[in-house]
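J.: can't give you the sequence, but here's the structure:
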């Protein structure tokens, strides 16, 4: 499958986690010694616990808890669950959720170790890769589509939509050139948090990235 010329990566977080990221100047994995002790989780609580112990079979190994996860797409099934409070996920307003946007190119240029999964990393059918070639196994048609519900014709679409890139341990905040929000109100809040110190970071409204 043809790999896009530019590959954007998206991490969704609760906006109230952003001040800690700005102060520490890095985004950390859950197991990091410098992780936010008051981090507000937005995912399936039971799945979060399972990810703590799921081993990564490729270098640099560890568990899923040792990585910062990014999707290759917007409007993920996870965001849908957050909006609706489905599947053990706390229901939240979309103004509470922001996108941290970077790219595969920035990760690769940094030399940070990473793992690519061709679907949801916790799913037993998903395959891990730790080189560029892994990108060719991602279903870029599903990634680009707003349709991801499983169907009788394609019962595996939701898993593939949730392909992930995992960055080992942490990455500097300056590797995130953009932050997207649901509304102008949320955008103003994020600009206030980011402040003048991080003028290179573009903060913008992308309502179409939400439900």
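T.: Yes, it's here. Everything quoted here is computed from the prediction, not taken from an experiment. Residues are numbered from 1 along each chain as shown.

J.: contacts, neighbours, all on C-alpha from now
T.: Will do.

J.: Okay, buried residues for stretch 203-211 please.
T.: Judged by neighbour count (16 or more other C-alpha atoms under 10 Å), stretch 203-211 contains these buried residues: 203, 204, 205, 206, 209, 210.

J.: same check, this time on stretch 69-89
T.: 69-76, 78-83, 89.

J.: What is the most widely separated pair among these?
T.: 72 and 89 (21.1 Å; C-alpha to C-alpha).

J.: residues in contact with the longest helix seen in the chain?
T.: Secondary structure of the chain per DSSP state H: the longest helix is helix 184-194. Under the criterion C-alpha atoms under 8 Å, 6 or more residues apart in numbering, residues 15, 18, 19, 22, 95, 96, 180, 181, 203, 204, 205 lie in contact with helix 184-194.

J.: adding another structure so you can compare the two:
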């Protein structure tokens, strides 16, 4: 049997468009949405959701609003990435058009955040939802986050459990900023993106980064595609 990391050592992941990485690496940190400014060249977030996160209070210290934190998921193939891929497939007007292929996962872990002394909170689901709960206590992670659902391939709501989508969007939120030296690796969808990312990293003076291709972390819908 393969052992799994405990919640205190769980993997966390933030994804961003590859266009944003040069500025992130030059700055040396990921910045919260409330402070990101010109660091974000290509914004893949939904305008309405980002607005709600600027108004959604965090109910435990260090407080503030959700937009004051750098967000990390506990699992790949999030509902947010699904929306991005579907909007690309459907050519939805007024949305980021590029799909999930250009997105890069920046991977770290709970224990690295703890070890660096960063202030953080975790949520049990979608931070824009009013019923979502928060904690800043690492000992609460085991029961706060639905870990079996984090490991599941499918997270859609079902009649016997209509809250699965919200819970799959559980987050670790790092207050204000996240230093890039805490990143343990990068994940991309294709070998072509790996080559592109390698060039970006080398241009930033990073030559020993771990970069992996994991198509199963993506949806990869193409424009106008129909799948059975």
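T.: Now that the structure is in, tell me what you want to look at. From a predicted model like this one, the values you see are computed outputs, not experimental measurements.

J.: From the buried residues of stretch 203-211 of the first structure, which land in strands?
T.: 203, 204, 205 (DSSP state E).

J.: ok, so of the residues you listed, who is nearest residue 31 of the first structure?
T.: Distances from residue 31 of the first structure to these, taken by C-alpha to C-alpha, are shortest for residue 203, at 28.1 Å.

J.: So what does the closest one match up with in the second structure?
T.: In the second structure, the residue paired with residue 203 of the first structure is residue 211, using TM-score structural alignment.

J.: coming back round to it: find me the equivalent region of the longest helix of the first structure in the second structure.
T.: Helix 184-194 of the first structure corresponds to residues 191-201 in the second structure, going by TM-score structural alignment.

J.: Run the chain-centre distance for that stretch.
T.: Relative to its chain's centre, stretch 191-201 of the second structure lies at 20 Å (C-alpha atoms, centre = their mean, to the nearest Å).

J.: average gap between that stretch and the first structure?
T.: Its aligned residues in the first structure lie a mean 0.7 Å from stretch 191-201 of the second structure after superposition (mean C-alpha distance after the TM-score superposition for the first structure).

J.: pretty sure residue 108 of the second structure belongs to a strand, no?
T.: Yes. Note on residue 108 of the second structure: a strand contains this position according to DSSP: H, G, I helix; E, B strand; the rest coil.

J.: Helices of the first structure, start to end?
T.: Read by DSSP H, the first structure holds these helices, from start to end of the chain: 18-24, 45-51, 77-84, 104-110, 140-144, 157-161, 184-194.

J.: Go through these and name the closest to residue 30 of the first structure.
T.: Using C-alpha to C-alpha, those put helix 45-51 closest to residue 30 of the first structure, at 9.9 Å.

J.: residues making contact with stretch 15-23 of the first structure?
T.: Stretch 15-23 of the first structure is contacted by residues 27, 36, 39, 40, 96, 97, 98, 173, 190, 193, 194 when judged by C-alpha under 8 Å, 6+ apart.

J.: What is the burial count for the counterpart of the first one in the second structure?
T.: Superposed on the second structure with TM-score structural alignment, residue 27 of the first structure falls opposite residue 30. Other residues near residue 30 of the second structure come to 25 when the count uses other C-alpha atoms under 10 Å.
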